[in-house]
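Colleague: From the sequence below, what's the structure:
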Amino acid sequence: MDIHHLREEYTQAALSRKDLQPNPFQQFECWFQQACHAELQEPNAMVLATASAQGEPLVRTVLLKYFDNNGFVFFTNYESRKARHIDANPHVAVLFLWLPLQRQVQITGRAMKISTAESLKYFATRPRGSQLGAWCSPQSSIISSRQMLQMEFEKMRQKFLNHEVPLPSFWGGYRIVPDSFEFWQGRSNRLHDRFLYIRQDNDHWEINRLAP
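Modeller: So this is what the prediction gives:
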């Protein structure tokens, strides 16, 4: 299938050194707010890349649930394939792709489990159906049918009927603590603007422009 004719010219915006915040978390927040104001569908969707202890990579899309200067938090089943990867190799990368704005942000760092108390605080805000779903899905495991999954969901629904759904011991959050950020703004003629932040210490980031 020849798809060479699929080509988009990037002309919406530019990014210069003087536009950047000295702190990449502040720069990310600025771009994230703009993505939200543009009413993009799920601007918090991020592609998460992990690798096994043997270096076998996998990527999948997860949802960012909150962030601050300490890092970026997402939630998952601690028995899932991504969790097994992180346990063996905490180095991860994430990518936010905001195509309507012709922007992307790449972040690399280390993922670590958050506290049970922090996971519980978030779990309590989830819709009840999502809480039950966390209990009934053996994430990443082979299952015989969707019917089996639905039967397990009904079993959990009956089990916790008229009760709060407790936090599963096998479910919780990870915080990605960044070592680097790259902010990418599409430009015409494929001469894109790219700026890389590299952590020097907790309070200082080195910023360099990269060739497109």
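
Colleague: From now on I want contacts and neighbour counts done on CA atoms only, so please keep to that.
Modeller: OK.

Colleague: Tell me which residues touch the nearest residue to residue 179 once chain neighbours are set aside, please.
Modeller: Leaving aside its sequence neighbours, residue 179 sits nearest to residue 109 (C-alpha to C-alpha, 6 or more residues apart in numbering; 4.8 Å). By C-alpha atoms under 8 Å, 6 or more residues apart in numbering, the contact list for residue 109 reads 91-93, 176-180.

Colleague: now residue 167
Modeller: Residue 167 touches 120, 123, 131, counting by C-alpha under 8 Å, 6+ apart.

Colleague: can you tell me how far it sits from residue 112?
Modeller: The gap separating residue 167 from residue 112 is 19 Å, by C-alpha to C-alpha, to the nearest Å.

Colleague: Over to residue 178?
Modeller: In terms of C-alpha to C-alpha, residue 178 sits 11 Å off from residue 112.

Colleague: and this one, so I can compare the two:
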Amino acid sequence: MAPDPLAPRISYTGDAVDIGGLADNPYAVASAWIDAAVARAAERGDVPEPTAMAVATVDAVGLPDVRTVLMRFLTPEGPGFVTNLDSAKGRQLAANPGVAATLTWPAMFRAIRFRGRAVELPDELVRDYFVTRPWGSRISAWASEQSAPIASRSALEARSAELAARWPDTGSPDDVPVPTRWGGYRIVPEEVEFWAGRPDRLHDRIVYARVAEGSLADAAAWAISRRQP
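Modeller: Here you go, the predicted structure:
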């Protein structure tokens, strides 16, 4: 007897993706798809956290590790995220900068995949981002020794309360200093894939592969092709 499926099967009805209708560079396409996801989240509410991005790294013994972060920016140089540099992903990327990341929007039957290497962000860019975070999020960046064990939830909350008292909310972006080991990474892609779910699992997969130096916006740096689903 065949096993029951884990979820009801649905037909994927994503918009067709044709190479001839795409821009000659992955930056333009990624920007348009992300803007569409953000707009749909605001209009229809069925795309929660449209910039949530699964980031995969490799640990010291070669095992893959993946977690979800928020993509904090997308520039022609690549997508970026912030983190505690002493976290598991920070340690892993310091040892091996190989990285893959995926933005997935099930309600839109769309996804974007990035594969490449991670480059640590400059301090000034990290600070410029950090001061835009809400006060509570800036406090939590200090309170959490990201990825390290902790005895209890109450211990974490006590640490947060201690730091909140040290740096009270004054309404200023500078009322909480940037943590010493707070940083971030930009993904410099070697490959960018645009996936669209289509009926009968005959999905569209359009891939931009790097063929030369250049940014995501530099058409000469990329060759575009279709892959089988």
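
Colleague: Put one on top of the other, what's the TM-score?
Modeller: The TM-score (TM-score structural alignment, normalised by the length of structure 1) is 0.96; 212 aligned residues with a C-alpha RMSD of 1.3 Å.

Colleague: would JSON lines of the contacts of residue 167 of structure 1 with neighbour count and distance to residue 28 of structure 1 be doable?
Modeller: Formatted as JSON lines, the contacts of residue 167 of structure 1 follow (neighbours: other C-alpha atoms under 10 Å; distance: C-alpha to C-alpha, whole Å):
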{"residue": "120", "neighbour count": "16", "distance to residue 28 of structure 1": "26"}
{"residue": "123", "neighbour count": "22", "distance to residue 28 of structure 1": "25"}
{"residue": "131", "neighbour count": "20", "distance to residue 28 of structure 1": "29"}
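
Colleague: The top strand by length along structure 2 vs structure 1, average offset?
Modeller: If you go by DSSP state E, structure 2 has its longest strand at strand 182-196. On superposition with structure 1, the mean distance recorded for strand 182-196 of structure 2 (mean C-alpha distance after the TM-score superposition for structure 1) is 0.8 Å.

Colleague: what do we get in structure 2 for residue 7 of structure 1?
Modeller: Using TM-score structural alignment as the criterion, residue 7 of structure 1 maps onto residue 9 of structure 2.

Colleague: returning to what we had before: wait, which of the contacts of residue 167 of structure 1 is closest to residue 50 of structure 1?
Modeller: residue 123 (23.8 Å; C-alpha to C-alpha).

Colleague: Show me what that closest one lines up with in structure 2.
Modeller: Residue 123 of structure 1 maps onto residue 130 in structure 2, by TM-score structural alignment.

Colleague: do residue 94 of structure 1 as well
Modeller: Residue 94 of structure 1 maps onto residue 101 in structure 2, by TM-score structural alignment.

Colleague: helix or strand right after the longest strand of structure 2?
Modeller: Using DSSP states H and E, the next helix or strand after strand 182-196 of structure 2 towards the C-terminus is strand 204-210.

Colleague: by how many degrees do that following strand and strand 182-196 diverge?
Modeller: Here strand 204-210 of structure 2 points in a direction 130 degrees away from that of strand 182-196 (axes from the mean of the first three to the mean of the last three C-alpha atoms, to 10 degrees).

Colleague: once aligned to structure 1, how far is strand 204-210 of structure 2 on average?
Modeller: Mean for strand 204-210 of structure 2 is 0.7 Å (mean C-alpha distance after the TM-score superposition for structure 1).

Colleague: which bit of structure 1 covers the following helix or strand past that strand?
Modeller: For strand 204-210 of structure 2, the following helix or strand on the C-terminal side (DSSP H and E) is strand 222-227. Aligned by TM-score structural alignment, strand 222-227 of structure 2 falls on residues 205-210 of structure 1.
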